[in-house]
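Enquirer: just coords:
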């Protein structure tokens, strides 16, 4: 046992995990020696025990390593069974890989409602947030929580964690040394720049590349491969059935807040747009003289929105608990100017998905968005009301095999 700077007795690194090769630096070997699965042989009837036991066999090395930017190489001695995750895409991955029972926390427990919305219609698949710890508190991140959770692995990008006001790189190194490693990549969501000290060699991944690496951590390559196969078939179905560019709608991806519309790029980089970018639609704001970016770089009042007047309006994050969709839609539809919007008049103002998507949400949000933008090609998307779950489409209306995905999650491959 080792003491930290506060005099508290803390455990040394776990005996099944070691950290090396990343920007955190060095190879940190976990735990104490001699606590593996192998052991010493018992004396036979013809042997005389002595005070000093003599091992007759060497325990088999069952360790395995997974590498991802920015954490570098992480070596595990066994599959993690107590897992911290901050962002909901990692909870999504754990559900997809059949390891959601290992989850001990989320950044915001309210995101459980979003996961429930997407997963409940899949046969035998659900998400249970009971007993999970909420990690975010008053704009800060409490290191003590990580000691209390005592996680085998932290599915949180340490580069992003270092952006919290009360956190330093030394804190990260302390947690890696005394609790367990970090394993995540956050800035691939928008391809934004990580904080100073983490930029050298930072790599961006697709959500499926990140999922593959997480599947390696949990030793689930077959589950991942089966899910990726469904994704590839879905992607090919959508891309091969898109109408000619001249017939595609103009789309405004927005968030509505206090009378203003805040736009997002529908084809921006990163896995946050993995459900809109493949649609090849025309961005209604692309030719606007107002500057905008991924995160509310500009806003439009009703008159400004009417000047842009998209054929389809997708409300970002509307299926999450952060917006009351019924109230948003009623407010816009009942406004004298808002009611003149083409998308509102044609009932094409939709509650859309969200950017914190793991593999399962990506599959479902691709299907959702294809139906919202191209109903003639992919079928109608039903109205959404608060309390709804993802539609249980008949098999002939599904753009991918929902039962097959449920079977993969449930281990019935």
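Expert: Yep, it's here. A quick note: this is a predicted structure, and the numbers were derived from the prediction, not measured.

Enquirer: use CA for all of it now, contacts and neighbours both
Expert: OK.

Enquirer: where do the strands sit along the stretch 1-150 of the chain?
Expert: 2-3, 9-10, 17-20, 64-68, 72-76, 83-85, 105-106, 133-134, 136-137, 140-141 (DSSP state E, counting those that start in this stretch).

Enquirer: any idea how far residue 347 lies from residue 380?
Expert: The gap separating residue 347 from residue 380 is 12 Å, by C-alpha to C-alpha, to the nearest Å.

Enquirer: Equivalent analysis for residue 72, please.
Expert: 45 Å.

Enquirer: Take this one as well and set it beside the first:
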């Protein structure tokens, strides 16, 4: 393990920590989310703050829990853990700067299904360091310009202390990320006083300032706002909306997990705007009412919930097939009686741990899956294929415009 002789010149690193939260560790029970199927919003009341100064004088960015961080140049080597941060770097034209992420092969296989429709936008993340949980030794080896990751989340990993977080920040590069806004989870106790919850696009705005790519952010935000306006203008009345459930099936047994559709946090950023009835809310009990929003299910509970629409996480990767899942459901003595199964409304979803690019596609796909009369029929997903092709007049956003923004051509 490198010691103090590995301390790096902060002028060369291009940053200087200038204030912010107390750095501390802690343990957080649970997993990283739905990144690996076999394992187990945007309603924010917080305000983001950021200040930039002329480029030649450097600039500062601020976001909880890292606080205010000053840079004298745009980071060229970027460490990430979770895919919402990686998606943000990609959307801002900095995808090639990423040197690490959790489960890079899985993330590449999923993102590629969507990016297929954005001309000139692709990723090559296979073989990157799989960064959860990270090790200090590897962080020294990567020698990144910024750790685009939540220090409170890293502090929750086994073997990480407050001193470790500070050491990495002082000797290598600062932390700058926010993870517990996913479902408004409680951060480790030592971080609670300094933590704030942001929407997906508020986090994205701050990351855009980190990369000095505010124009790209504003252009993509305009696209997203147009999508939301289309959705809001076309939603049927609440009495005409379907009930739905979002589930993740185990790849090894009959285990399954259910997730909230309408909760705060960026995990529900593609389902909350539709205001569908969450079929799991009444059958899940008090456990489901707590922040976090994932519960263990069985087929009997799913039948009791009896959703009109079943949204299934996982099959847009190589780990599962939607055709196999539909066959299993239709042949199961209990599951075959679920309304969504009987009526053929079992649909594929991508991931809750989305960034801005996947958020645009997932808003579109969810609109069609829940409200085909208003937004056009969902053509269905074919196992192993990209996100399906949609007629231009049925797309909720202009693919070429988004591709041009990411590529810096607009």
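Expert: Good, I have the coordinates. For clarity, every value in this text was computed on a predicted model and none was experimentally measured.

Enquirer: Need the TM-score between these chains.
Expert: The TM-score (TM-score structural alignment, normalised by the length of structure 2) is 0.86; 374 aligned residues with a C-alpha RMSD of 2.1 Å.

Enquirer: Looking at residue 72 and residue 380 of structure 1, which is more packed in?
Expert: Neighbours were counted for residue 72 of structure 1 and for residue 380 using other C-alpha atoms under 10 Å; residue 72 has more, 18 against 15.

Enquirer: Tell me which residue of structure 2 lines up with that one.
Expert: Under the alignment (TM-score structural alignment), residue 72 of structure 1 pairs with residue 67 of structure 2.

Enquirer: Which residue, other than its chain neighbours, is closest to that match?
Expert: Ranked by C-alpha to C-alpha, 6 or more residues apart in numbering and with sequence neighbours excluded, the top spatial neighbour of residue 67 of structure 2 is residue 20, at 3.5 Å.

Enquirer: Map the one you found across to structure 1 for me.
Expert: In structure 1, residue 20 of structure 2 lines up with residue 22, judged by TM-score structural alignment.

Enquirer: Pull the contacting residues for the residue most central in space within structure 1.
Expert: Nearest to the mean C-alpha position of structure 1, by C-alpha atoms, centre = their mean, lies residue 89 at 1.4 Å. Residues counted as contacts of residue 89 of structure 1 (C-alpha atoms under 8 Å, 6 or more residues apart in numbering) are 356-359.

Enquirer: now with 7 Å?
Expert: Shown in contact with residue 89 of structure 1 (C-alpha atoms under 7 Å, 6 or more residues apart in numbering): 356-358.

Enquirer: and what of residue 367 of structure 1?
Expert: Residue 367 of structure 1 makes contact with residue 399, according to C-alpha under 7 Å, 6+ apart.

Enquirer: make it 6 Å
Expert: Applying C-alpha atoms under 6 Å, 6 or more residues apart in numbering to residue 367 of structure 1 gives no contacts.

Enquirer: Kindly report the same for residue 79 of structure 2.
Expert: The neighbours of residue 79 of structure 2, taking C-alpha under 6 Å, 6+ apart as the test, are 98-100, 147-148.

Enquirer: Same question for residue 269 of structure 1.
Expert: Contacts for residue 269 of structure 1 (C-alpha under 6 Å, 6+ apart) come out as residue 190.

Enquirer: Need the counterpart of it in structure 2.
Expert: Aligned counterpart of residue 269 of structure 1 in structure 2: residue 264 (TM-score structural alignment).

Enquirer: Which helix or strand contains its match?
Expert: Residue 264 of structure 2 belongs to no helix or strand when assigned by DSSP states H and E.

Enquirer: For it, give its distance to residue 3 of structure 2.
Expert: Going from residue 264 of structure 2 to residue 3 of structure 2 by C-alpha to C-alpha gives 42 Å.

Enquirer: tell me, the strand ranked longest in structure 2 lands on which residues of structure 1?
Expert: Longest strand of structure 2, by residue count under DSSP state E: strand 243-249. The aligned range for strand 243-249 of structure 2 in structure 1 is 250-256, by TM-score structural alignment.

Enquirer: Just the residues contacting the matching stretch, thanks.
Expert: Stretch 250-256 of structure 1 is touched from outside by 261-264, 282-284, 310-316, with contacts defined as C-alpha under 6 Å, 6+ apart.

Enquirer: Out of those, which is nearest to residue 395 of structure 1?
Expert: Distance to residue 395 of structure 1, by C-alpha to C-alpha, is smallest for residue 314 among the contacts of stretch 250-256 of structure 1, at 25.4 Å.

Enquirer: Show me what that closest one lines up with in structure 2.
Expert: Taking TM-score structural alignment, residue 314 of structure 1 has residue 311 as its aligned residue in structure 2.

Enquirer: Secondary structure class of its match, three-state.
Expert: Following DSSP: H, G, I helix; E, B strand; the rest coil, residue 311 of structure 2 is assigned to strand.

Enquirer: can you tell me which residues contact it?
Expert: Residues in contact with residue 311 of structure 2, defined by C-alpha under 6 Å, 6+ apart, are 246, 347-348.

Enquirer: how about 8 Å then?
Expert: Neighbours of residue 311 of structure 2 in contact, by C-alpha under 8 Å, 6+ apart: 244-247, 346-349.

Enquirer: Same question for residue 167 of structure 1.
Expert: The contact partners of residue 167 of structure 1, taken as C-alpha under 8 Å, 6+ apart, are 141, 161.

Enquirer: Residue in structure 2 paired with it?
Expert: Mapped onto structure 2 by TM-score structural alignment, residue 167 of structure 1 lines up with residue 160.

Enquirer: Tell me if I am right that its match is in a strand.
Expert: No - looking at residue 160 of structure 2 with three-state DSSP, it is coil, so not inside a strand.

Enquirer: returning to what we had before: which of the contacts of residue 89 of structure 1 lies closest to residue 97 of structure 1?
Expert: Among the contacts of residue 89 of structure 1, residue 358 lies closest to residue 97 of structure 1 (C-alpha to C-alpha), at 11.1 Å.
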